[in-house]
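S.K.: Below is the sequence, then the predicted model.
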Amino acid sequence: MAANAGDTATGLDAMLCFAIYGAAHAFTRAYKPLLEPLGLTYPQYLVMMALWTEDGQKVKTLGDRLGLDSGTLSPLLKRLEQSGLVKRKRDAEDERQVKITLTPQGLDLKERSSGVMAEIGKATGCNLEEAVALREALVGLKDRLEGAESE
């Protein structure tokens, strides 16, 4: 992305993708001290959030929802299962599919994690309106970029 005429940023500093990359890393660092007491990494937290929204998802559905391939998702699920938070089970209707369900400990963790989002909200310094607008702009950007990939 080219810098505007009045913009003095050059190189990496002029790149929208680099700013987003840096913000993503800052988010991960902000989440770390909040998730450590829960025994979760940020990617594991995302998996748990998806399952708290809809338990019993198939691995493929979960991967699609999170934008993760099976090579990334499978080790995450394995660690969550070893921690006693989820169970993996073959789908009775289609043995090729694996369903992921929350254990009682996984369900309890939802309650324990209830303050994480509020703390991240505070860390951003954004009010609700700003956060919603920024999220919508980023989702729109992602959708446009994904649309460009398929052309």
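M.R.: Looks like it came in fine. Just so it is clear, the structure is predicted and the values come from calculations on it, not from any experiment.

S.K.: C-alpha only now, for contacts and for neighbours.
M.R.: Fine.

S.K.: which helices and strands sit right next to the helix or strand containing residue 17?
M.R.: Taking DSSP states H and E as the definition, residue 17 sits inside helix 16-35. Applying 3 or more Cα pairs under 8 Å, 6 or more residues apart in numbering; DSSP states H and E, we find helix 16-35 packed against helix 42-53, helix 116-124.

S.K.: take the one below as the second:
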Amino acid sequence: MVPEDWAAVAEAITGRMAMLGLSQRALAERAFVSQAVVREIQHHTVERRRSPRTLEALSVALGWPPHYLSAVVRGRPPLAGPEVAAADRRGPTVLSIIQKLDEIASQVDSLTTMTTEIMRRLPDLAAMRAETDRRAARCRSPGMGDVTGDPG
């Protein structure tokens, strides 16, 4: 059995995060793993077998093919030649897509906040409308005259 090279995984992750300008938190969010997992792997502080899904999620979040880090941990070259250049060129594209998705998420959060505020105010608006309708109905009642106060 080939020993697992977690130091190589840590080095690969650290280098790629620097290239993409990602923090541990941002990587964790994109990979749907905890920041503690990213920290443990990146700093090689806890040596234990990780789920293949964790390595796959991190690989994809870093703009690599899904099995990239699994190959690294086993000491196999994950990509060679032009494939490495292609993956590196995709890095900025992946980052720009992620940044755009973050912008969209922020806009959705703003819309959600506004919608919540509108929904919170609806009962008050409905009560104001009902009061306006009652006043208008009284003004139209026989014997009330017109709304200017002129009796007739």
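M.R.: Yes, it's here. Just so we're clear, the structure is a prediction, and the values are computed from it rather than from any experiment.

S.K.: Work out the TM-score between the chains.
M.R.: The TM-score (TM-score structural alignment, normalised by the length of structure 1) is 0.28; 71 aligned residues with a Cα RMSD of 4.7 Å.

S.K.: before we move on, back to that, for residue 71 of structure 1, find the nearest of the helices and strands packed on helix 16-35 of structure 1.
M.R.: helix 42-53 (13.4 Å; Cα to Cα).

S.K.: who does the closest one touch, helix- and strand-wise?
M.R.: When contacts are defined as 3+ Cα pairs under 8 Å, 6+ apart, helix 42-53 of structure 1 sits against helix 16-35, helix 59-66, helix 70-82, strand 98-102, helix 104-112.

S.K.: got a list of contacts for that helix?
M.R.: The contact list for helix 42-53 of structure 1 (Cα atoms under 8 Å, 6 or more residues apart in numbering) reads 28, 31-32, 35, 57, 62, 65-66, 76-77, 80, 101-102, 106-107, 110.

S.K.: redo that, cut-off 6 Å
M.R.: By Cα atoms under 6 Å, 6 or more residues apart in numbering, no surrounding residue is in contact with helix 42-53 of structure 1.

S.K.: between it and helix 70-82, how big is the angle?
M.R.: 70 degrees (axes from the mean of the first three to the mean of the last three Cα atoms, to 10 degrees).

S.K.: which one of the helices and strands packed on helix 16-35 of structure 1 lies closest to residue 132 of structure 1?
M.R.: helix 116-124 (11.0 Å).

S.K.: Tell me which helix or strand comes right after the closest one.
M.R.: In N-to-C order, the element after helix 116-124 of structure 1 by DSSP H and E is helix 128-149.

S.K.: List the buried residues in that next one.
M.R.: Residues of helix 128-149 of structure 1 include none that count as buried (16 or more other Cα atoms under 10 Å).

S.K.: what's the angle between it and helix 16-35?
M.R.: Using the same axes, to 10 degrees: helix 128-149 of structure 1 against helix 16-35 is 130 degrees.

S.K.: other SSEs contacting helix 128-149 of structure 1?
M.R.: Contacting helix 128-149 of structure 1 under the criterion 3 or more Cα pairs under 6 Å, 6 or more residues apart in numbering; DSSP states H and E is no other helix or strand.

S.K.: 10 Å instead, please
M.R.: Under the contact criterion of 3 or more Cα pairs under 10 Å, 6 or more residues apart in numbering; DSSP states H and E, helix 128-149 of structure 1 touches helix 116-124.

S.K.: contact partners of the helix it packs on?
M.R.: Residues from elsewhere that reach helix 116-124 of structure 1 (Cα atoms under 10 Å, 6 or more residues apart in numbering): 26-27, 30-31, 33-35, 126-128, 131.

S.K.: among the residues you listed, which ones are buried?
M.R.: 30-31, 34-35.

S.K.: distance of residue 26 of structure 2 from residue 134 of structure 2?
M.R.: 55 Å (Cα to Cα, to the nearest Å).

S.K.: actually residue 73 of structure 2, not the one I wrote
M.R.: Distance of residue 73 of structure 2 to residue 134 of structure 2, computed by Cα to Cα: 75 Å.

S.K.: Have a look at the two and say which one is more surrounded.
M.R.: residue 73 (21 against 12; other Cα atoms under 10 Å).

S.K.: The more buried one against residue 56, yeah?
M.R.: No - at 11.8 Å, residue 73 of structure 2 and residue 56 do not qualify as touching, with contact defined as Cα atoms under 10 Å.

S.K.: who's in contact with residue 147 of structure 1?
M.R.: Contacts for residue 147 of structure 1 (Cα under 10 Å, 6+ apart) come out as residue 141.

S.K.: Right, I'll call it a day here.
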